[in-house]
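sequence plus the predicted model coming up.
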Amino acid sequence: MTTPPLHGIRIVELAGIGPGPFCGMMLADHGAEVIRIDRPGTSGIAAAALDPLLRSRRSIALDLKRPEAIAAVRRLAAGADGLIEGFRPGVMERLGLGPDILHADNPRLVYGRMTGWGQTGPMADQPGHDINYLAISGALDAFGRAGEKPTPPINMVADFGGGGMMLAFGMLAALLHAQRTGEGQVVDAAMTDGAALLMSMIWGFRAAGVWRGPRGTNLLDTGAHFYDTYETADGRYVAIGAIEPQFYTALRRVMALDDDRWSAQMNPAAWPALKDDLTAIFKTRSRAEWVAAFAGHEVCFAPVLDFDEAAADPHNRTRGTLVECGGVVQPAPAPRYSASTTVAPVMPGEREDATVLRDLGFDPAEIAALGH
């Protein structure tokens, strides 16, 4: 039997929304014991039971306006390896749970802070959401089609890629440092920083002169005819990513693109006209017919699947990319390991505050003082 790679790590998570819970989910998926502290009367059990972001950890409802609850959080943090919080800068300090206090209790503690703008800077105390952090990072201006307004890719880039996943990475780096040195520290994870970091390759393209035009006119932003989605005869879509010459040659072969003008693959001036032609050609067959036509050809082709289709897709089913837990279809833990397991998702059930607190070493009188 193998154990998850984070087995033995304990994290205290101050409940929040979006990127903070995603970080908690990632750590729990890979074996950390994550104990979430909810506010009383929030996150109803019914709603929580449907939220994959809250899976695989136990929770306690504590009223942080009460000194007994603050003392309980300090006690939990004193025995933990890490803590995650997503309040605006200064809130934890006003609660009496700032890094200085918790590090005095536990010098090894990794104190993870998830915010949109970061702990410092002129915007630090302002409200915001993914779209705002994406906007100021410079990334949002790159998303969209030519001649159209910027289009946010839902909230995947700032909230989850640049936020929760970046915090999870920072937590693990700081945990390794703490194990080596005994020194805890603060991880200041700002979604603006993370969203900007995810654009590193595009900044490199820009410096090299490869990314020259406005959005929707470049290699990877739907400017190129060989890197885009196309509607098929039945109103479905396919995705083409035939960048390298061998894949582009295969694309031409499958679609009988014999005219010499298709040879100008990397000439941006030719892209709009070639895209118009591909748009018309793809509409001559159904998506299933195009899937059959491209089968066995190395083109970098895939059908655009909806949620239900993705869950039923043979490749996804073989790998277990999506699983069902508690009646909720959701992504499985990732990545996979050769020598370790991940944690099979468990959806939140009935909260058992007293049981959790007892397991954490609180006696009956202390549990009663916390209102449980």
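That came through, no problem. Owing to the predicted nature of the structure, the values given are computational and were not obtained by experimental measurement.

every contact and neighbour count from this point should use C-alpha atoms.
Will do.

OK, contacts around Glu350?
Ile45 (C-alpha atoms under 8 Å, 6 or more residues apart in numbering).

just say helix, strand or coil for it.
Assigned with DSSP: H, G, I helix; E, B strand; the rest coil, Glu350 falls in the coil class.

what's the longest helix in the protein?
The residue-count maximum for a helix in the chain (DSSP state H) belongs to helix 165-181.

okay, buried residues for that helix please.
165-172, 174-175, 177-178 (16 or more other C-alpha atoms under 10 Å).

so which elements touch that helix?
Packing partners of helix 165-181 (3 or more C-alpha pairs under 8 Å, 6 or more residues apart in numbering; DSSP states H and E): helix 19-29, strand 110-115, strand 185-190.

one more to weigh against that first structure:
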Amino acid sequence: MTYTTVNGPAPLEGITVLDFSRLLPGPYATMLMVQLGARVIKIEEPGKGDYVRFFPPVEDGVSWKYRWLNRGKESVAIDLKKPEGQELARALAKKCDVLMEGFRPGVMKRLGLDYDTLADTNPGLIYCAITGYGQTGPYRDRVGHDFNYAAVAGVLAMAGPAGQPPTPAGVQIGDLGGGAMMAVTSVLAALLQRGKTGRGQYLDVSMTDGLVSWLSYNIADYFATGQEPQPGARQLGGDFACYRAYQTKDGKYIAVGAVENHFWHNLCAALGKPEYTELQYAPYPQQQVVVDWLTETFLQRDRDAWLAELSSLEACVTPVNSLGDVVRDPQVQERGLFREAADGAPWVRFPVPMSGLDQAPVAHAQSDAASFAIGACTDGVLKEWGYTEAELTALRRAGVIA
């Protein structure tokens, strides 16, 4: 299949985002917006910046994590604790389409940068606030991180083997799924709505709420039966032999995801046990017999040998890729997910092919240390907003900008 693409404008070309967020949820959301063609102006604290700047591994004074999340954004260093800095931020917000922030509830209001204040001079502003628990409710002021939000949302309780403590997912699903993806979805919907009404709005994105939305299948079963999923009896939780990872002779792993009976039958037949087809969802201890059989079977050969035999079989058998495997995986390479920018730095394209995306700013932005310096774009952006050289000099001497 070939895609028809047009080297025209990117989907969000002409949209300007003022980004006050730090760490992962907000920066990932605005990274996606950059990939979609938006201009993102990142506001950072002079001398400190986004905390991710200093997370190892660090090269030339800038974290690789920061580079990955903030490529293509313009860093403007403003001290928001100073009244002059707050006034600068309000001036920038007058000409922006979207504002993204991830502070605790009430922080932006104390800075004079809350939605009501900014909407007075920019009624079309879409103001997106990402927090752990939302702007209302008894938990609104509680501190937390991804692990906590997954715990409160009921996601963590369903993770891990029976008899063991719950284990977190390999990626930050609360930050990325409950927070960033819900933020981007909401912002895009709000932009469409603004096209009809001419007005922006306030978006209260709770990472916990987003994860509760993800419960879908599980919460449907709970409301239907009143029964909570328990370790050892979860259809899609690694408890059944047909949906589980198995170690191979060389210490690697393969994943079996044969949820449907016909896929499971194909696997059992190929491995010489067609009679086990009927035990696909048998309760324990019968289920343990099937798990033990597959465990012993897959330990007899190396991973690639099993894949050579089973990958073409309709049984939903795949490798458990390490990150290095992912980069080299022929499917990932064919899809062109990993790209090399003009300066040779690696980046991941927006995961859905769309017209105009290769023209987005991230594809051409430099990734050298100077381009990532705190406040690298302060003068250029503020001059664009009408500030003179003399005014910038005065603001810099007063410690308001850097």
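Happy to help now that I have it. Being a predicted model, the structure only gives us computed values, none of them experimental.

TM-score of the superposition?
Once superposed, the chains reach a TM-score of 0.93 (TM-score structural alignment, normalised by the length of structure 1), with 370 aligned residues with a C-alpha RMSD of 2.0 Å.

can you put the helices and strands packed on helix 165-181 of structure 1 in CSV and add mean neighbour count and distance to Pro333 of structure 1?
Below are these laid out as CSV (neighbours: other C-alpha atoms under 10 Å; distance: least, C-alpha to C-alpha, whole Å):
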stretch, mean neighbour count, distance to Pro333 of structure 1
helix 19-29, 27, 6
strand 110-115, 28, 21
strand 185-190, 22, 22
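
so which of those comes closest to Ile84 of structure 1?
strand 110-115 (4.6 Å; C-alpha to C-alpha).

give me the stretch of structure 2 that the closest one matches.
Residues 126-131 of structure 2 are matched to strand 110-115 of structure 1 when aligned by TM-score structural alignment.

what does that stretch contact?
25-26, 97-105, 115, 179-180, 183, 187, 190-191, 200-207.

got it, and stretch 279-290 of structure 2?
233, 235, 240-242, 261, 264, 276.

neighbour-wise, which of those leads?
Among the contacts of stretch 279-290 of structure 2, the one with the most neighbours (other C-alpha atoms under 10 Å) is Cys242, at 31 neighbours.

identify the residue of structure 1 aligned to that one.
Match for Cys242 of structure 2 (TM-score structural alignment): Phe226.

tell me the contacts of the spatially closest residue to that match that is not a sequence neighbour?
Nearest residue to Phe226 of structure 1, sequence neighbours excluded (C-alpha to C-alpha, 6 or more residues apart in numbering): Ala242, at 5.4 Å. Shown in contact with Ala242 of structure 1 (C-alpha under 8 Å, 6+ apart): 226-227, 248, 251, 299-301.

can you find the partner of Ala242 of structure 1 in structure 2?
Match for Ala242 of structure 1 (TM-score structural alignment): Ala258.

same check, this time on Met201 of structure 1
Checking TM-score structural alignment: Met201 of structure 1 goes with Tyr217.

how near is that match to Phe223 of structure 2?
Separation of Tyr217 of structure 2 from Phe223 of structure 2 (C-alpha to C-alpha, to the nearest Å) stands at 10 Å.

do Pro123 of structure 2 as well
41 Å.

compare these two (neighbour count), which wins?
Pro123 (18 against 10).

list the contacts for the more buried one?
Listed by C-alpha under 8 Å, 6+ apart, the contact partners of Pro123 of structure 2 are 199-200.

and for Phe298 of structure 2?
246-249, 306.

same check on Arg319 of structure 1?
No contacts exist for Arg319 of structure 1 under C-alpha under 8 Å, 6+ apart.

trace it over to structure 2, please.
Counting by TM-score structural alignment, the partner of Arg319 of structure 1 is Arg335.

grab the most central residue of structure 1 for me.
Phe160 (3.0 Å; C-alpha atoms, centre = their mean).

please report how far the nearest residue to that one once chain neighbours are set aside lies from Val210 of structure 1.
With C-alpha to C-alpha, 6+ apart as the criterion, Phe160 of structure 1 has its nearest non-adjacent residue at 5.4 Å, and that residue is Pro19. Noted for Pro19 of structure 1: a distance of 32 Å to Val210 of structure 1, by C-alpha to C-alpha.

equivalent analysis for Ala368 of structure 1, please.
64 Å.

do the same with Ile70 of structure 1
Going from Ile70 of structure 1 to Val210 of structure 1 by C-alpha to C-alpha gives 54 Å.

for Ala270 of structure 1, same thing?
Taken as C-alpha to C-alpha, the span from Ala270 of structure 1 to Val210 of structure 1 is 16 Å.

same question, Ile37 of structure 1
48 Å.

compare those two (neighbour count), which wins?
Ile37 (20 against 13).

now that one, what's its secondary structure?
Under three-state DSSP, Ile37 of structure 1 comes out as strand.

which residues touch the counterpart of it in structure 2?
Residue pairing (TM-score structural alignment): Ile37 of structure 1 is matched to Ile43 of structure 2. Taking C-alpha under 8 Å, 6+ apart, we find Ile43 of structure 2 in contact with 18-21, 75-78.

so which of those residues comes closest to Ser322 of structure 2?
So of the contacts of Ile43 of structure 2, ranked by how close each gets to Ser322 of structure 2 (C-alpha to C-alpha), first place is Ser21, at 30.0 Å.

the closest one -> structure 1?
So Ser21 of structure 2 corresponds to Ala15, using TM-score structural alignment.

Arg36 is in contact with that match, correct?
Yes - the criterion here is C-alpha atoms under 8 Å, and Ala15 of structure 1 meets it with Arg36 at 6.0 Å.

mind checking what Phe147 of structure 2 lines up with in structure 1?
Aligned partner of Phe147 of structure 2 by TM-score structural alignment: Ile131.

for the residue lying closest to its match once chain neighbours are set aside, list the residues it contacts.
Nearest non-adjacent residue to Ile131 of structure 1, counting by C-alpha to C-alpha, 6+ apart: Pro152, 6.5 Å away. Contact partners of Pro152 of structure 1, counting by C-alpha under 8 Å, 6+ apart, are 131, 134, 140, 143-144.
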